[in-house]
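>>> what follows is a predicted structure for the sequence shown.
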Amino acid sequence: MAARSLTATHLNLIEVANKTIDAVPPHSTTEARTTDHTCAAAALASDGRIFTGVNMFHYSTSLCAENTVLAKAAEAGVASAYSPGLARPTEESPVAEAEQRPAELVLMVAVLSEGRGVISPCGRCRQIMVDYHPGIEVLVLDSDTGDIKAVGIKDLLPYAWVPKKW
């Protein structure tokens, strides 16, 4: 999938991610700690729900904001390559619950605190997204041009190692 220009949906998801990190204290202080939350992510599901999360930095290991979002989406019944997900009845869908298709994640973005903007996912996040959501689109920062682009996760991690499903 070639990189695409941003749409209103993309811009809205960036705004949601920025509002998420802006709402998490503490903000910049003279005693900024490495344990402060510095990144937020937001993901859009095919049924319109948006999931958000922040990073959890710790000296022993860290949990990226994207992984927090993936866990929240799984908890809410969003389908992945490892889980069939749960169909959610909606007012707009008169189809019986057994006939409804579970939502899937279709778009992800991560932003840094203090207005530092969109960042591209790290290698670990890319691998997890390829494994769980191989069709997801990700908003990334093109470091050569400074533009934000929408790119398929498989384009961000070509020749990914894909484990056999257990």
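Everything's here; your move.
>>> when you work out contacts or count neighbours from here on, use the C-alpha atoms and nothing else.
OK.
>>> spatially central residue in the protein, please.
When the chain is reduced to its mean C-alpha position, the closest residue under Cα atoms, centre = their mean turns out to be residue 108, at 3.4 Å.
>>> sec struct for that residue, please.
Judged by DSSP: H, G, I helix; E, B strand; the rest coil, the three-state class of residue 108 is strand.
>>> before we go on, here's another structure to hold up against the first:
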Amino acid sequence: MHIPAAELTPADHELIAHARQIVDEHGDGAGRGVHTMGAAVRAADGRVYGGINLFHFTGGPCAELVALGHARASGARELTTIVAVGDGGRGPVGPCGRDRQILFDYHPGIRVLLPTPAGVRSVRVEDLLPLPTPWSSVD
């Protein structure tokens, strides 16, 4: 399957750097079996919001979901781009299936920065979920 991917813009590189700074400064410590992720999301007005996962043996909120919550709590409703970066120099990491579904449901036009065979690229969330199960909180 071919997924259309775009080259990164300077703003995309800044978003990656923001997520990397979050995980580097606030991570739980790579090498201890705790995998920390930092995330950054850009709103349509250019503001950037960050998040970090809360690692716990029962599961915990992913960094992307924390960043989405941070944006929402700050009043941002239209988000354009999101990225998650792993600790220990892992770089950008694609969102898990739950995150993809939530991104699709709440922000169907959002672009996701993730590794591809051609390097880190920008991909529409719709292309990550070609046959999604649409859901809405509004009946």
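Received it, and whenever you're ready, just let me know what you need. Just so we're clear, the structure is a prediction, and the values are computed from it rather than from any experiment.
>>> quick one on the thing from earlier: got the contact list for the aligned residue in structure 2 for the residue nearest to the centre of structure 1?
Aligned against structure 2 by TM-score structural alignment, residue 108 of structure 1 finds its counterpart in residue 82. By Cα atoms under 8 Å, 6 or more residues apart in numbering, the contact list for residue 82 of structure 2 reads 15, 39, 40, 41, 42, 64, 110, 111, 112, 113.
>>> now, those residues that are in strands?
Using DSSP state E, the members of the contacts of residue 82 of structure 2 that fall in strands are 39, 40, 41, 42, 111, 112, 113.
>>> quick one: buried ones out of those residues?
When these are checked for burial by 16 or more other Cα atoms under 10 Å, the buried set is 39, 40, 41, 42, 111, 112, 113.
>>> could the residues you listed be laid out in a markdown table, adding distance to residue 75 of structure 2?
Formatted as a markdown table, those follow (distance: Cα to Cα, whole Å):
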| residue | distance to residue 75 of structure 2 |
| --- | --- |
| 39 | 18 |
| 40 | 16 |
| 41 | 13 |
| 42 | 13 |
| 111 | 20 |
| 112 | 21 |
| 113 | 23 |
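>>> farthest pair in those residues?
Spatially, the most separated pair among these is 39 and 111, at 13.5 Å (Cα to Cα).
>>> and residue 27 of structure 2, how close does it get to residue 20 of structure 2?
Taking Cα to Cα, to the nearest Å as the measure, residue 27 of structure 2 falls 10 Å from residue 20 of structure 2.
>>> the two: which is more packed in?
Each of residue 27 of structure 2 and residue 20 had its neighbours counted (other Cα atoms under 10 Å), and the higher figure belongs to residue 20 (27 against 22).
>>> any idea which helix or strand carries the aligned partner of that one in structure 1?
Residue 20 of structure 2 maps onto residue 18 in structure 1, with residues paired by TM-score structural alignment. Taking DSSP states H and E as the criterion, residue 18 of structure 1 maps to helix 8-22.
>>> would you mind getting the average deviation of that helix from structure 2?
Between helix 8-22 of structure 1 and the corresponding residues of structure 2, superposition yields a mean separation of 0.6 Å, by mean Cα distance after the TM-score superposition for structure 1.
>>> who's in contact with residue 4 of structure 2?
Contact criterion Cα under 8 Å, 6+ apart gives 123, 124, 127 as the residues in contact with residue 4 of structure 2.
>>> now the helices for structure 2?
Using DSSP state H, the helices assigned to structure 2 run over residues 10-26, 63-73, 97-106, 125-128.
>>> in a markdown table, list those helices along with distance to residue 88 of structure 2.
Formatted as a markdown table, the helices of structure 2 follow (distance: least, Cα to Cα, whole Å):
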| stretch | distance to residue 88 of structure 2 |
| --- | --- |
| helix 10-26 | 8 |
| helix 63-73 | 15 |
| helix 97-106 | 22 |
| helix 125-128 | 26 |
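>>> mind checking which of those helices is nearest residue 90 of structure 2?
Go through the helices of structure 2 one by one with Cα to Cα and the one that ends up closest to residue 90 of structure 2 is helix 10-26, at 9.5 Å.
>>> what lies in contact with that closest one?
Outside of helix 10-26 of structure 2, the residues that reach it under the criterion Cα under 8 Å, 6+ apart are 36-42, 48, 50-52, 81-88, 91-92, 113.
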